[in-house]
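S.K.: sequence plus predicted model, see below.
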Amino acid sequence: MVHPLDPTAAGFLLAEKRRMPMHVGGLQLFSKPEGAGRNFVRELYTQLIESEDIAPLFLKHPYRSVRTAGQWVWVDDDDFDIEYHVRHSALPKPGRVRELLELCSRLHSTRLATERPLWEWHLIEGLRDGRVAMYCKLHHSLVDGVAAMRLLQSILSSDPDRMGMPAPWENRPSKARERSETNLSDIPQQAMQSALAMASEAAGLPGALVKTLNRSVRNETSALALYAPRTILNQPITAARRFAAQDWPLERLQRIGKATGTTLNDVVLAMCSGAMRTYLLELDALPDTTLVSMVPVGLKAKESHVASSSGGNAVGAVMVKLGTDLPDAGDRLQAVHVSMADGKRALAQMTPVQILAMSALGQAPAILGPMLKMSGLVKPPYNLIISNVPGPRTTQYFNGMRLEGTYPLSIPIDGMALNITCNSYADQMAFGLTGCRRTVPHLQRLLTHLDSELDALELAAGI
């Protein structure tokens, strides 16, 4: 089957280069079921690669030629090799979490081959506490962060005794109707029909553009920022990645939000704000004006929790002022709260198409700067990316293994060397920090600063 790529997916493919792989990832930690034997992990791997009915999302890879009028399309892989995509690994001794994070850092540094379906899944054993890890990576042209989290949820169960569960890449019934098959000759015509269908929505774009530009000039929160300072994070990056992760009790963050009249997402952003302030102060690199974070806003929040095999992206963005210029933790939280609320009000006045268009406008300098080799000549559109994706609310299991924690890995880009992605799971909030190994020194120190900032926010909230 052949499907055209949506503009966002095509953009991720066009932006990718050796130093800037464009895939998202996830690390899950499981405890083995009681009575699991020595060969449990090997037997699980064997079961997983015996999958025969593979979901369409995991069979397609990008392709373009004269026959597609130069447009990127998805085509099925006629030589699909599951043992290439699903791999069994073991950690070196002493098998600490440190060795696991180092392995994930290396795996996350390499690009996915476009001549194959754009995903990998690694089953990892050798942790000295007996736990089992899964690391997966999927190209951002296939799924956005919300869709990736839904994919994870769709393969888990709240029943600890359920065995023989399908592999993540197996075809499962979906309530969503899949796209019909398309011939290569239909692609240009289909693109024209899509363009005409969007014409009525696009009629409101000039007004949305004027409002967005006016807010940006006044330094108000919107999809476009004009006043982000230059920092050590806003430099060209290398392909090497470093990954650090930790989680905290969700109840602690919720209590702060309730005591201060702010949201859970505000508290997450404030933790990142305080951690970044301390981190940059230690490096004598804190700018006088506040850092600006790009905060993705998913546009599929009300859709089914079963991942569609067609994948796709639907993400808007607001540029949030983090208040890193403020010395008090409580003041930083309020600054984030006000900025985020302003951004949400601005988005509420737009249609989904307008949100995507304005978000693309805000993102354009981040992509075009490196492409035109102007990263050092223009101010950054924002300083870092912080996103928060909700996860399962109850304890989950996979083939008898209890899911102990789930930690997201994301995409640093040229001129934007740090990405912080968070997700909730059961009673925990996990932070995954993905950075350029060279540009962001001592990345793991940010975990200590996040912990200290949570203490400071509790003190400011009177808890």
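M.R.: Received it, and whenever you're ready, just let me know what you need. Numbering: from 1, shown residues only.

S.K.: all contacts plus neighbour counts: C-alpha atoms, from now on.
M.R.: Noted.

S.K.: grab the most central residue of this structure for me.
M.R.: The chain has residue 145 as the residue nearest its centroid, 4.1 Å off, counting by C-alpha atoms, centre = their mean.

S.K.: please report how far it lies from residue 112.
M.R.: Residue 145 sits 17 Å away from residue 112, taking C-alpha to C-alpha, to the nearest Å as the criterion.

S.K.: swap in residue 456?
M.R.: 41 Å.

S.K.: also residue 151?
M.R.: 19 Å.

S.K.: likewise residue 423?
M.R.: For residue 423, the distance to residue 112 - C-alpha to C-alpha - is 24 Å.

S.K.: between the two, which has more neighbouring residues?
M.R.: residue 423 (22 against 18; other C-alpha atoms under 10 Å).

S.K.: what about versus this one:
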Amino acid sequence: MTPTLIDPTSLAFLMSESRAMPTHVASLQLFEKPPGASRDYARQVYERFIGVEDINPLFLKRPVRSWRTAGQWMWEPDAQFDIEHHVRHSALPKPGRVRELLELCSRLHGTPLSRDRPLWEAHVIEGLRDGRFAVYVKLHHALVDGISASRLLMNTLSTDPTDREIVPMWAARPPRERSTGRNETNDVSSELLRAARGLATDAAGMPGALVRTLTRGVRDETSAVSMHAPKTIFNTTITGSRRFAAQSWPLARLVAISKASGTTVNDVVLAMCGGAVRGYLEDLGELPDASLVAMVPIGLNAKDSQSASSEGGNAVGTVMARLATDVADPAERLARIHAGMQDGKRALSEMTPNQIVAMSAVGMTPAMLLPLLGLQGVVRPPFNLIISNVPGARETHYLGGAKLVGTYPLSVPMQGMALNITCASYAGSMEFGLTGCRRSVPHLQWLLRHLDDELGNLERVAGVA
């Protein structure tokens, strides 16, 4: 693998990283051992993980910048790759509750990845008193976006409970054979020509897209730019310490609400989060009069591809969604969120993927500049928190016969944005992962109770309770 230039979006995640703001994403996967498995099954999984000889090139590359790269940040393969540095075996202290597991993940998630090595780690964790074991995997956001990371993880699992093969995500796999009968050189040339034409069209449309995006932001409409977020306790200087909380709810409950109310499941997720944040801030006496605004990432390739790129990278846009935390009625909150998201989707439909990325960068610029200027918590934030909904697998998956019973995402709190809520659908459940700054977001676990309460409130007003 030869050195390659780091794309601008990935480079932004590298450059914005600090000890107080590590920019990696992670997943906590919880497994039940196969029937008849020995007590050292987790150790066997670990040994299979480190026994991989051929490594996927994505998991060999590390960021470098020197005179050899003319001062440019590049990806280059790690010539001294050490699998045992990246894959580790841990055990929980007694009494081995889920609480101890989440505490361990909180500590692991607060530790930045070393740039001297490829930017990923995997931890096989045993010691849960109910016999289950866990796998915690973290990857730098410069390496892959959250949707790609989720797909990479799920692609290593099987839907067959009798399949005993264990192929971790960092294992190289032979490329699919292609037999198109076409001239590959001509294909590449045609693809480059189409790409060049597309970039020219995108560039010509950028001024109009920028004007429309800024106009919508000024009018307080849903777009990639927000100018009306209130100041909250989330919008302050954060530390590198993390607290993580997680819980699952049946996806059928959210689907029933969406069908009864004529909204989408993602609208219901945002309404749950809006109501939960409202209740949480009320408990603390910190609820502002104006509605909170959430930055909602959108994977631009989500509909076009069901598999993650082996080369990594980021293809993400954003919209700024008003959470209607200024209203007490759950039905009205859901209706407002649905109307706003529909409006935002119409605005995105007028832009190409490259234009969406560019406009999203415009919307994110204040969030990057305020910490650099030391103004977080002093002036109005561009948004208040981050909420992501990552599509996941519908079928139950297995790791060498071990049943995956839960998969919980951990993401990136930002300077001035101390709370990140990410959820992923899996096998009939919606799995929520809440990641917050340990000092800036007190009693993070309270949000789980409020999420549960708000789901019940939405069922009641939708008539499906």
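M.R.: Cool, the structure landed. Remember, it's a predicted structure, so these values are computed and weren't measured experimentally.

S.K.: in structure 1, what stretch matches stretch 337-357 of structure 2?
M.R.: Here stretch 337-357 of structure 2 aligns to structure 1 at residues 336-356, judged by TM-score structural alignment.

S.K.: quick one: secondary structure of residue 150 of structure 1?
M.R.: When classified by DSSP: H, G, I helix; E, B strand; the rest coil, residue 150 of structure 1 comes out as helix.

S.K.: buried set for stretch 124-142 of structure 2?
M.R.: Neighbour counts over stretch 124-142 of structure 2 (16 or more other C-alpha atoms under 10 Å) mark 124-128, 132-142 as buried.

S.K.: repeat for stretch 25-33 of structure 2
M.R.: Those would be 25, 26, 27, 28, 29, 30, 31, 32, 33, for stretch 25-33 of structure 2 by 16+ other C-alpha under 10 Å.

S.K.: likewise stretch 6-15 of structure 1?
M.R.: For stretch 6-15 of structure 1, by 16+ other C-alpha under 10 Å, it's 8, 9, 10, 12, 13, 15.

S.K.: by contact count, what packs against the helix or strand where residue 45 of structure 2 lies?
M.R.: Using DSSP states H and E, residue 45 of structure 2 maps to helix 41-50. Applying 3 or more C-alpha pairs under 8 Å, 6 or more residues apart in numbering; DSSP states H and E, one finds that helix 41-50 of structure 2 contacts strand 87-91, strand 120-126.

S.K.: that one versus strand 120-126: what angle between them?
M.R.: Taking axes from the mean of the first three to the mean of the last three C-alpha atoms, to 10 degrees, helix 41-50 of structure 2 and strand 120-126 form an angle of 160 degrees between their directions.

S.K.: which residue in structure 1 lines up with residue 444 of structure 2?
M.R.: Looks like residue 444 of structure 2 aligns to residue 443 there (TM-score structural alignment).

S.K.: run a quick neighbour tally on that match.
M.R.: 19.

S.K.: on the three-state scheme, residue 192 of structure 2 is what?
M.R.: Of the three states, residue 192 of structure 2 takes helix according to three-state DSSP.

S.K.: quick one: it from residue 205 of structure 2, how far?
M.R.: Using C-alpha to C-alpha, we find residue 192 of structure 2 at a distance of 20 Å from residue 205 of structure 2.

S.K.: next up, the contacts around the closest residue to residue 145 of structure 2 other than its chain neighbours.
M.R.: Of all residues not flanking residue 145 of structure 2 in the chain, residue 314 sits nearest, at 5.0 Å (C-alpha to C-alpha, 6 or more residues apart in numbering). Shown in contact with residue 314 of structure 2 (C-alpha atoms under 8 Å, 6 or more residues apart in numbering): 9, 10, 141, 142, 143, 144, 145.

S.K.: what do you get if the cut-off is 10 Å, keeping everything else the same?
M.R.: Taking C-alpha atoms under 10 Å, 6 or more residues apart in numbering, we find residue 314 of structure 2 in contact with 7-10, 13, 141-148, 299-301.

S.K.: related to what we said a few turns ago, hmm, residue 420 and the match of residue 444 of structure 2 touching each other?
M.R.: No: contact status for residue 443 of structure 1 versus residue 420: not in contact, 11.1 Å apart, counting by C-alpha atoms under 10 Å.

S.K.: list the residues that contact residue 230 of structure 1.
M.R.: Applying C-alpha under 10 Å, 6+ apart, one finds that residue 230 of structure 1 lies in contact with 285-287, 289, 291, 376, 378-383, 415.

S.K.: just the element for residue 404 of structure 2, please.
M.R.: Counting by DSSP H and E, residue 404 of structure 2 is part of strand 402-410.

S.K.: tell me what that strand is packed against?
M.R.: If contacts are counted by 3 or more C-alpha pairs under 10 Å, 6 or more residues apart in numbering; DSSP states H and E, strand 402-410 of structure 2 sits against strand 24-32, helix 98-109, strand 133-140, helix 146-155, strand 242-250, strand 385-390, strand 419-426, strand 429-437.
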